[in-house]
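In: pasting a predicted model and its sequence here:
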Amino acid sequence: MWNKIVTESDISNFMRDINSFSDSCIKEIRYVSGGYVNEDLSMYAHNSKRNLYICIQRQYNTFSTIELMFQGVYKFSMIPRNGHKDCVIYDSSLIKKRNLYYWADYEDLDINNIEEYGTLVIAEQIYWRNINTNLGNKEVYINNLE
């Protein structure tokens, strides 16, 4: 079941309950634009969905795997650390400003200076759900082409 984050209280409670994603890692990411090409090669060329899904695993017994869903994505950027560095989220930020949600995998997000950070999502809506059955290295977002 998806839980919608709407109010400042929702944000505070969620971030408290998941300890601001401390000791976590982004396991997988999936994006659905809404656009597609039909079998007759005609195109539906509209970003009608703009949904981003992020699977995050945590070193906690409660909420050990959480999926975030961002709807109406305005911006998504990711600068992963190279293979010689860790991928640990030590802290994160979730801010609501002017009816947009800003989530980043670092603390003290400055929404006026968003170009220098690791992972950042700006979206119209945010939801989360607990998917604790998905610990380990098995892929959550299965590639049906294999």
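Out: Structure's in. What do you need?

In: C-alpha only now, for contacts and for neighbours.
Out: Noted.

In: and for Val32, the neighbour number?
Out: 14 (other Cα atoms under 10 Å).

In: is it true that it touches Asn51?
Out: Yes. With contact defined as Cα atoms under 8 Å, Val32 and Asn51 form a contacting pair (5.2 Å).

In: from Tyr44, how far out is the residue most central in space within the chain?
Out: Closest residue to the average C-alpha location of the chain: Ile54 at 3.7 Å, with Cα atoms, centre = their mean. Going from Ile54 to Tyr44 by Cα to Cα, to the nearest Å gives 25 Å.

In: what about the nearest residue to Lys75 once chain neighbours are set aside, how many neighbours?
Out: Leaving aside its sequence neighbours, Lys75 sits nearest to Ile122 (Cα to Cα, 6 or more residues apart in numbering; 5.1 Å). Ile122 has 23 neighbouring residues, counting by other Cα under 10 Å.

In: below is structure B, check it against A:
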Amino acid sequence: MWKELCGQNEIEELLEGFGYFHDSCLKEVLIHSNSFVNNELSMSVDPTAVAYLVFQRQFNVGYSVIEMKFEEVEQFCLNPCPKNYDAIIFSATIFQIEDTFYWSNDEEFSPEEIKITKWLHWISAKKVMWRALDNALGDSKRYRSES
């Protein structure tokens, strides 16, 4: 069951339940727009995007795996780590400015002063939901190509 982030109380519940993302990793990302071309080759253009992010962490207190859903994505930045670096998230932040939510793997992240680094991930969206995933540790893919 999805839990919506409506304000600071829900943000704190998620951060505390997932250990502030300590010793976690971003395992999978799925992004889709609502634009498409139909069988008559007519295009339906809808600029809104939805992103799903799955995180796993090395603790069995609280949640070990969560999925976050970001609706009406405004910006998304994924910068993989350089070679010979690990992709461990040591802590993350979630906050709201006016009607926009932000998540970043940099607890000092500020949308007013974005400093792009090779390991920075962040996303902003109008609506955010999350849910715990049971039996979802390991390398199995949640989002698969149908081919």
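Out: Nice, thanks for sending it over. Only a predicted model underlies this, so the values are computations on that prediction, with no experimental measurement involved.

In: with both chains overlaid, what TM-score comes out?
Out: Once superposed, the chains reach a TM-score of 0.93 (TM-score structural alignment, normalised by the length of the first structure), with 144 aligned residues with a Cα RMSD of 1.2 Å.

In: if we can go back for a sec, corresponding residue for the residue nearest to Lys75 of the first structure in the second structure?
Out: When the second structure is aligned by TM-score structural alignment, the residue opposite Ile122 of the first structure is Ser124.

In: which one is His121 of the second structure nearest to, not counting chain neighbours?
Out: For His121 of the second structure, ignoring the flanking residues on the chain, the nearest one in space by Cα to Cα, 6+ apart is Leu78 at 4.6 Å.

In: what does the one you found correspond to in the first structure?
Out: Using TM-score structural alignment, the partner of Leu78 of the second structure in the first structure is Met78.

In: ok, its match touching Glu115?
Out: No. If you go by Cα under 8 Å, Met78 of the first structure and Glu115 don't touch, sitting 10.2 Å apart.

In: so after the longest strand along the second structure, what's the next helix or strand?
Out: In the second structure, taking DSSP state E as the definition, the longest strand is strand 65-78. The C-terminal neighbour of strand 65-78 of the second structure among helices and strands, as given by DSSP states H and E, is strand 93-97.

In: mean deviation, that next one versus the first structure?
Out: Once fitted to the first structure, strand 93-97 of the second structure is off its aligned match by 0.6 Å on average (mean Cα distance after the TM-score superposition for the first structure).

In: strands along the first structure, start to end?
Out: Going by DSSP E, the first structure shows strands at 3-5, 24-32, 36-37, 43-44, 51-58, 65-78, 88-89, 93-97, 100-104, 119-130.

In: can you redo those as TSV with distance to Leu145 of the first structure?
Out: Compiled in TSV, these are given as follows (distance: least, Cα to Cα, whole Å):
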stretch	distance to Leu145 of the first structure
strand 3-5	31
strand 24-32	15
strand 36-37	16
strand 43-44	21
strand 51-58	19
strand 65-78	23
strand 88-89	30
strand 93-97	34
strand 100-104	31
strand 119-130	26
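
In: to Asn137 of the first structure, which of these lies closest?
Out: Within the strands of the first structure, the stretch nearest Asn137 of the first structure is strand 24-32; the backing value is 8.3 Å (Cα to Cα).
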